[in-house]
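S.K.: The following comprises the amino acid sequence and a computationally predicted model.
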Amino acid sequence: MNSKIISLSLICLLFLSCQGQQTKTVQTVDVTAFAEKLKATDKAQLLDVRTPEEFSSGHIENATNVNWNGDDFVAKAENYDKSKPVFVYCKVGGRSAQAADKLAELGFNEVYNLEGGIMKWNASVNVKPSEKIIGICDQEYGELIKSSERVMIDFNAKWCAPCKKMNPYILKFQREMADKIKIVQLDADENKTIVDQLKLDGLPVIIVYEKGKEVWRNVGYISEEELRKHL
């Protein structure tokens, strides 16, 4: 009986030890720590795990595209040096967290995941805005938020799960409240310029304007009932 208890205890300790090692291997860090570590690493292995389309619209300098959702993620990842640090990021941090765990499973010793993804990176004061205009510009946006007494802007994305969950009732509000508030939906990927200028660092983002001035903002998921209260 005692030997069984001892054996079970040893198995538990081994399991916890492995889990601790996995946690130490993958470190999710903020923009400042990520940038500093990246700068201090010679010939850093920087992986953008978004889709090729997202990558082509803008990426962190010297990054290479290894699509997490692609069939060849593992095959491409195996081409990198597992004994050296590897840095990963995506749009807001979800896909890169999964990719980081996979890299740890593949035997990479030191993996850094960018918390908040490239949206946090682009919202950082250390990042220079791109001169290329993608989507609506600041002047057009200014006209848009003044186009009605009250305007609600919904920044979303096709890949964003909370955005998809909120979309049905936002469309419903758009119809039901047309006489009270103008509701406009903007895809963050298709309107990168204004997203960067507003320094939005997450999705979805709801901003309500009155006479062109911001009066309320919500970042992340919000229920139908709660959103209705602010409209």
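M.R.: Perfect, I can see it now.

S.K.: Going by C-alpha atoms from here, please, whenever you check contacts or count neighbours.
M.R.: Will do.

S.K.: which ones are touching the spatially most central residue of the chain?
M.R.: Nearest to the mean C-alpha position of the chain, by Cα atoms, centre = their mean, lies residue 92 at 0.5 Å. By Cα atoms under 8 Å, 6 or more residues apart in numbering, the residues touching residue 92 are 115-120, 201-203.

S.K.: Let me know the closest of these to residue 9.
M.R.: Proximity of those to residue 9 (Cα to Cα) peaks at residue 115, which lies at 35.2 Å.

S.K.: Next secondary structure after the lengthiest helix in the chain?
M.R.: Identified as the longest helix of the chain according to DSSP state H is helix 2-25. Using DSSP states H and E, the next helix or strand after helix 2-25 towards the C-terminus is strand 26-29.

S.K.: what helices or strands is that next one leaning on?
M.R.: helix 94-105, strand 111-114 (3 or more Cα pairs under 8 Å, 6 or more residues apart in numbering; DSSP states H and E).

S.K.: For residue 187, find the nearest of the ones you listed.
M.R.: Taking the helices and strands packed on strand 26-29 one by one with Cα to Cα, helix 94-105 is closest: 18.2 Å.

S.K.: let's bring in a second model and compare:
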Amino acid sequence: MSQFNLKRFKNSVTAVVLFVALGAFAQNQNTITLPLDAFYTKIKSQKSPQIIDARSPEEFELNHIEGSVNFNLQTENYAKYVAQLDNSRPVFIYSIGAGRSNALAKELLKNGFSDVHDLEGGIAAWIGGGKPFYTNLKSKLSLAEYKKIIADNNAVLVDIGSRYCGACKKVKPVLETIRAQYGTNLKIIEIDLEESPQVIADLKTVNVFPTLILYQNGKIVFKKDGLGDLKKDVDLALAVNK
């Protein structure tokens, strides 16, 4: 290869590398979804973080990230809430999962906001990760009570979710089938965010709703993020660990 062609080749490679780097930088500046630790760290770096809870007013009233405001694309006077934000500064959005928050994040990005972040796992990840939150009620179930149930029963299936979570509703009929099959041989606990947020925070193991955990003799046999084939997994695990 001649020196001229070699120089052109090197320049081309440099241009491609620069293009990829700039693309990655731009994508980073407009990141929509962030995992919990990155989301939390970025919030803590802001003097007055702009945090939006994109759930319903009913959900927000029960629990939310401290300092957040509550609105989504369906909120009356939506434009008024957006006008109160500074589009030159980062915006942090969350919901129960990713639906409402992701839709709002994309809309803000299309309308002049340059740094918008959606929390992966939503409020489940935040509270389940033990981050500070507001709640207007005391948990029905404490961590000590939870641990006692695990210790007092040979097999325990724990369902952690929210009454506002669509995927969580699909778990309920499966739990009834499992309950009917195993009876007293399997203790089933259902923990809702709206009733026992503190025990979810204290467990520090929930990333999404629903989360299913099967214990046997006090030890975790499996932990599932999402429903999956819960009945099959329970049957297999209990058969293997008889």
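M.R.: Noted; the coordinates are in hand. Values in this document were obtained by computation on a predicted structure and should not be read as measured data.

S.K.: Superposed, how do the two chains score by TM?
M.R.: Superposed pair, TM-score by TM-score structural alignment, normalised by the length of structure 1: 0.75. Supporting alignment: 212 aligned residues with a Cα RMSD of 3.1 Å.

S.K.: re earlier: now which residue in structure 2 aligns to the residue nearest to the centre of structure 1?
M.R.: The equivalent of residue 92 of structure 1 in structure 2 is residue 97 (alignment by TM-score structural alignment).

S.K.: Distance of that match relative to residue 29 of structure 2?
M.R.: Shown here: residue 97 of structure 2 relative to residue 29 of structure 2, a distance of 22 Å by Cα to Cα, to the nearest Å.

S.K.: what do you get for residue 237 of structure 2?
M.R.: Taken as Cα to Cα, the span from residue 237 of structure 2 to residue 29 of structure 2 is 44 Å.

S.K.: what do you get for residue 222 of structure 2?
M.R.: 37 Å.

S.K.: just the helices in structure 1 please.
M.R.: Using DSSP H, helices in structure 1 cover 2-25, 31-40, 52-56, 73-77, 94-105, 117-123, 138-145, 161-176, 192-197, 224-229.

S.K.: Just give me how far the first one sits from the chain centre.
M.R.: Put plainly, it is helix 2-25 of structure 1. 34 Å (Cα atoms, centre = their mean, to the nearest Å).

S.K.: For the aligned partner of residue 86 of structure 2 in structure 1, which non-adjacent residue is closest in space?
M.R.: Under the alignment (TM-score structural alignment), residue 86 of structure 2 pairs with residue 81 of structure 1. The shortest distance from residue 81 of structure 1 to any non-neighbouring residue, by Cα to Cα, 6 or more residues apart in numbering, is to residue 108 (7.8 Å).

S.K.: isn't the one you found right up against residue 83?
M.R.: Yes: Residue 108 of structure 1 is in contact with residue 83 according to Cα atoms under 8 Å; the separation is 6.3 Å.

S.K.: Quick one: neighbours of residue 4 of structure 1, just the number.
M.R.: By other Cα atoms under 10 Å, the residues close to residue 4 of structure 1 number 9.

S.K.: how close does it get to residue 10 of structure 1?
M.R.: For residue 4 of structure 1, the distance to residue 10 of structure 1 - Cα to Cα - is 10 Å.

S.K.: Can you tell me what residue 206 of structure 1 aligns to in structure 2?
M.R.: Per TM-score structural alignment, residue 206 of structure 1 is aligned with residue 212.

S.K.: mind listing what its match touches?
M.R.: By Cα under 8 Å, 6+ apart, the neighbours of residue 212 of structure 2 are 157-160, 223-227.

S.K.: Still touching in structure 1? Go through these.
M.R.: Retained in structure 1 (both residues aligned by TM-score structural alignment, their matches' Cα atoms under 8 Å) from the contacts of residue 212 of structure 2: 157-160, 223-225.
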